[in-house]
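Visitor: I'll drop the sequence and a predicted model, then ask my questions.
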Amino acid sequence: MSHRVLFVCAANVCRSPFMATVLDDETSRGSDGARWEIRSRGISVVRSHPMCRVAMSLVDPGSPAAASAAGHQSTQIAHADLEDHDLIITASREERARLARMRPSTRQRTFTLKEAVALGRVVPEQGELRRSAGEADSAPSLAGYADLLDQRRGRVVLPQQTGLRLPWSSPNDPRDVPDVHHDSARRHTRVLKESRDLVRELYGQMSRHLSAGA
């Protein structure tokens, strides 16, 4: 069985290809023998570009995913991409909303990175455990994990914007991985490192779910 994950951001030069590279690296080092198909796309790609310099500087040259990261070229998302993946992870709510307008049927398996990780941290409830027990005859799947996260929406408190935002302050929402491609190198690096930690946590959550029936 293949586990198919799609990462989406705006231009597909920084956040989404970096997230995909991190997950590709994690799955390559994994010992479960599962086959993973990991891709990244952008919702507003004007022309093809490689991964940004700051993101590439955070990729270990000796990692299993280094070669694919070096050869990355930004790609505009297509409708077929939305049908071909079990789990879709966006950088922000803006991309999530754009994908929902493109293909409403994908809403149930599309999450921002921070949303997916927050939902995955929840201790399973009895109802979830009973449903898992009732499906013991079939192997856990990534599509099933996306469904589990979707069922938790509205029942889990996610990070919220608090207080008043001043006109000159950053519009970034705590539920988003902000687009800092044109910000300072220091902030750019910090946001990408935070994303790396979140993707690694997401992989751990997915792995625990997928190994539950082993």
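Guide: Yes, it's here.

Visitor: C-alpha from now on. contacts and neighbour counts both.
Guide: Noted.

Visitor: grab the most central residue of the protein for me.
Guide: Nearest to the mean C-alpha position of the chain, by CA atoms, centre = their mean, lies residue 89 at 3.3 Å.

Visitor: tell me which element that residue is part of?
Guide: Using DSSP states H and E, residue 89 sits within strand 87-90.

Visitor: give me the contacts around the helix or strand that that strand is followed by.
Guide: Per DSSP H and E, strand 87-90 leads on to helix 93-102 as the next helix or strand towards the C-terminus. Contacts with helix 93-102, where a contact means CA atoms under 8 Å, 6 or more residues apart in numbering, come from 8-10, 43, 79, 90, 106-107, 110-112, 175-176.

Visitor: need the contact list for residue 143.
Guide: Counting by CA under 8 Å, 6+ apart, the residues that residue 143 touches are 86-87, 109.

Visitor: ok, and here's another one to check against it:
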Amino acid sequence: MRRILMVCTGNTCRSPMAEALLRDWAARTGTAMEVRSAGVAAQSGMPISANAAETLKRGNIVLPGTSTRLDREDVDWADLILTMTTSHKRAIAERYPQAAAKTYTLKEYASQSEALVPDLQEMDRLHAELQVALALGKPFPEQDKRRLTDLSRRAPDMDIADPYGGPLAVYEACAREIREAIERAFGGRHESN
């Protein structure tokens, strides 16, 4: 059985909606998987936001539990980690380098375009090298800066928009964006037992 971890910032909006929507998809399709969610800066025990809860209720989706702060146990538990943004993905790679190979943004995992993957991998590598150079106070080669800028400009937006603090319509739009990415990501990948 596949174990999938959805990650956002506070684990009260996007990742709990993604967790609930993926669980619903798995139940409807008979796909065996366990799904959890966590936040890179979450305070454990917080309820899902009111508008996220209302959005899920309107779709007859079972609500997830309270928020969880991302920790090593979550990272080790997961076979696949899907983040809501590129910055969440990078935060996981920086804190838990061993998880980098199993961590993607939800939209990146959904696209899995053969043409796109090498550019995203190169962008991740260059970003990691930039962070190391900055941390060590070393210069980052100009050609690598230019390449990173070029790759960033060309890359499609891999982030799920943050609905935090927005009206119900913004949460509903976010849920649609997540649902569409889930359908693309797992629609052709029925994995039973």
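Guide: Arrived safely, thanks for sending. Treat the numbers as computed from the prediction; the structure is a model and nothing was measured.

Visitor: who wins for neighbours among the contacts of residue 143 of structure 1?
Guide: residue 87 (26 neighbours; other CA atoms under 10 Å).

Visitor: and the strands in structure 1?
Guide: Ranges of strands in structure 1, per DSSP state E, are 2-9, 35-42, 87-90, 110-112.

Visitor: what does the last one correspond to over in structure 2?
Guide: In the comparison with structure 2, strand 110-112 of structure 1 aligns to the range 103-105 (TM-score structural alignment).

Visitor: which residues touch the matching stretch?
Guide: 80-86, 89, 92-93, 158-159.

Visitor: show me the helices in structure 1, by range?
Guide: Secondary structure of structure 1, counting by DSSP state H: helices at 15-29, 53-57, 66-70, 79-83, 93-102, 113-120, 126-134, 142-152, 185-210.

Visitor: returning to that earlier point: for the residue mapped onto the residue nearest to the centre of structure 1 from structure 2, what are its contacts?
Guide: Matched by TM-score structural alignment, residue 89 of structure 1 corresponds to residue 82 in structure 2. By CA under 8 Å, 6+ apart, the contact list for residue 82 of structure 2 reads 4-7, 89, 103-106, 109.

Visitor: and the residues you listed, which are buried?
Guide: 4-7, 89, 103-106, 109 (16 or more other CA atoms under 10 Å).

Visitor: residue 50 of structure 2 versus residue 167 of structure 2, what's the distance?
Guide: 10 Å (CA to CA, to the nearest Å).

Visitor: go on, residue 86 of structure 2?
Guide: Residue 86 of structure 2 is 25 Å from residue 50 of structure 2, by CA to CA.

Visitor: and the two? Which one has more around it.
Guide: Neighbours were counted for residue 86 of structure 2 and for residue 50 using other CA under 10 Å; residue 86 has more, 19 against 13.
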